[in-house]
Each structure stands twice: as C-alpha cells, then as structure tokens.
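Colleague: Okay, structure incoming, though there's no sequence with it:
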C-alpha cells in the first residue's frame, strides 16, 4: 500500500511541476512575457490551469499526509536513536580486536615478533 501511495505521490509531484511550468508568468519575474495565442484565450487558460494546479496541489497534500500516517503505523514504536546504540561491534579476524577501537596507526611494537637468525 505504501508503495502505491508513494508512486501516486511522485506522479502528482511531476504533474504539478509540469502544470506550474506551463502557466503564464504574469509578474514577469524572469523577464519573459507569456506569449498569447493557442486554442484558449489567456484568461480562460489561466483559470483552467489554475484549477488543475489547485487540484494537483490538494491531491499532493493528501498523499503526503497518507504517507506520514502509513510511516507512523509501520514504525516499531522505537526511536532511531534507540536502534543506533544497539549495534554490535565488528571484530577484525586477524587480530581479534574491535575495529575502530584505536584511530592511531600501528607502531613497530604491534607487529609479530620475528627472532633474528644467528
């Protein structure tokens, strides 16, 4: 169920971006004027695109709330911080020491002892 709502949410987001980009810039924010023409008149197109934008925005908000409710129901009731403290340490197989225990580089005395030949 969560995947279906998430896919619908992503499609709504892309459609909302597309509809907003199709709208005419009335304020001239980028210095571009909206060219006239087309099948619909300028005011009717703004009204139709405005209604589509409001509809997509409403559906986007509904899917956002639905995803929040689904995520809250799927959570185990625990905090993410509680799960971080319960992680086991990984041991190095060669030395048996816990990895990340020391951040210093190994010194000469840490290696194996090799007897010198006479």
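Modeller: Arrived safely, thanks for sending. Quick caveat, the model's predicted, so the values are computed rather than measured. Numbers count the residues shown, from 1 in each chain.

Colleague: Only C-alpha atoms from now on, for both contacts and neighbour counts.
Modeller: Will do.

Colleague: which residues in the protein form helices?
Modeller: Per DSSP state H, the chain carries helices over the ranges 2-22, 42-74, 80-85.

Colleague: How far does the last one sit from its chain's centre?
Modeller: Taking C-alpha atoms, centre = their mean, to the nearest Å, one finds helix 80-85 lying 21 Å from the centre of the chain it belongs to.

Colleague: likewise stretch 63-76?
Modeller: 15 Å.

Colleague: quick one: contacts of it?
Modeller: Stretch 63-76 is contacted by residues 2, 5-6, 8-9 when judged by C-alpha atoms under 8 Å, 6 or more residues apart in numbering.

Colleague: In JSON lines, list those residues along with distance to residue 68.
Modeller: JSON lines is the format used below for the contacts of stretch 63-76 (distance: C-alpha to C-alpha, whole Å):
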{"residue": "2", "distance to residue 68": "10"}
{"residue": "5", "distance to residue 68": "11"}
{"residue": "6", "distance to residue 68": "11"}
{"residue": "8", "distance to residue 68": "14"}
{"residue": "9", "distance to residue 68": "12"}
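
Colleague: take the one below as the second:
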C-alpha cells in the first residue's frame, strides 16, 4: 500500500512541477511573457490555477497519508528489535561472544594482544 501511495505522490509532484512551469509569469521577472494561443490569457490562467490548486491539495493529502503509514509501521518496534539480537551476548567458555554480521567489512581490524616482552608503562 505504501508503494502505491508513494508512486501516486511522485506522479503528483511531477505534474505539479509541470503545471507551475506552464503558468504565465505575471511579474515578468523570469520570462518574456507573451505568446498568443488558442485560449485567452485569462482563461488559461484560470484553468492552470485550478489545476495547480487541485494537484497541490492532492499532493498534501498524499504527504499526510504517507506520514500516517510510516508512523504505523514504526510505532511497535525499535531499531534494536529489527536487528534480531537479544540483550547480552552469550559466551561459551574461551570462545569470544557472538556478534551479528552487520557489515563486518566496515569494522576496524582487531587489535593485537600487547607484547609480553615489553615492560609495563609507568603512569
């Protein structure tokens, strides 16, 4: 369901961008304005304005809907629950504790044991 709403949301965003770019610049700041077409300037502005309002309302509704869906999906769990690990690591005698594989190639290399031939540092 979330993927469907997200797809609709993205389509609405692209359509809203297109409709806003089609509108005539009334301030004259960015464009030359102009150009006669089959529709009058006032009629085109009204139709594009209504379309912009409709797309904007639909965009806001899908934004709220996606927020509600995301809140429902994350309300009952935490990040630690998703890892699938239980509290403290279990040790078996001399074996090292079990560590989940969460990207072992990103972890720093293990440190070597201190050399026994060196005298202890004075502090």
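Modeller: Thanks, I have it. What you see is a predicted model; the values in this text were computed from it and never measured.

Colleague: Could you quantify their similarity as a TM-score?
Modeller: The TM-score (TM-score structural alignment, normalised by the length of structure 1) is 0.67; 94 aligned residues with a C-alpha RMSD of 2.5 Å.

Colleague: quick revisit: how about the helices of structure 1 in JSON lines, adding distance to residue 30 of structure 1?
Modeller: Shown next, in JSON lines, are the helices of structure 1 (distance: least, C-alpha to C-alpha, whole Å):
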{"stretch": "helix 2-22", "distance to residue 30 of structure 1": "13"}
{"stretch": "helix 42-74", "distance to residue 30 of structure 1": "18"}
{"stretch": "helix 80-85", "distance to residue 30 of structure 1": "44"}
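
Colleague: looking at those helices, which is closest to residue 28 of structure 1?
Modeller: Distance to residue 28 of structure 1, taken as C-alpha to C-alpha, is lowest for helix 2-22 among those, at 13.6 Å.

Colleague: Counting by contacts, list what that closest one packs against.
Modeller: If you count contacts as 3 or more C-alpha pairs under 8 Å, 6 or more residues apart in numbering; DSSP states H and E, helix 2-22 of structure 1 packs onto helix 42-74.

Colleague: Tell me the mean distance between stretch 59-74 of structure 2 and structure 1 once they are aligned.
Modeller: On superposition with structure 1, the mean distance recorded for stretch 59-74 of structure 2 (mean C-alpha distance after the TM-score superposition for structure 1) is 0.6 Å.

Colleague: residues near residue 106 of structure 1, how many?
Modeller: Counted by other C-alpha atoms under 10 Å, the residues lying close to residue 106 of structure 1 total 9.

Colleague: ok, so what distance separates residue 69 of structure 2 from residue 4 of structure 2?
Modeller: Distance of residue 69 of structure 2 to residue 4 of structure 2, given as C-alpha to C-alpha, to the nearest Å: 12 Å.

Colleague: How about residue 43 of structure 2?
Modeller: Going from residue 43 of structure 2 to residue 4 of structure 2 by C-alpha to C-alpha gives 34 Å.

Colleague: Tell me which of the two has more neighbours.
Modeller: Between residue 43 of structure 2 and residue 4, counted using other C-alpha under 10 Å, the more crowded position is residue 43 (11 against 8).

Colleague: Now for that one: which residues touch it?
Modeller: Contact criterion C-alpha under 8 Å, 6+ apart gives no residues in contact with residue 43 of structure 2.
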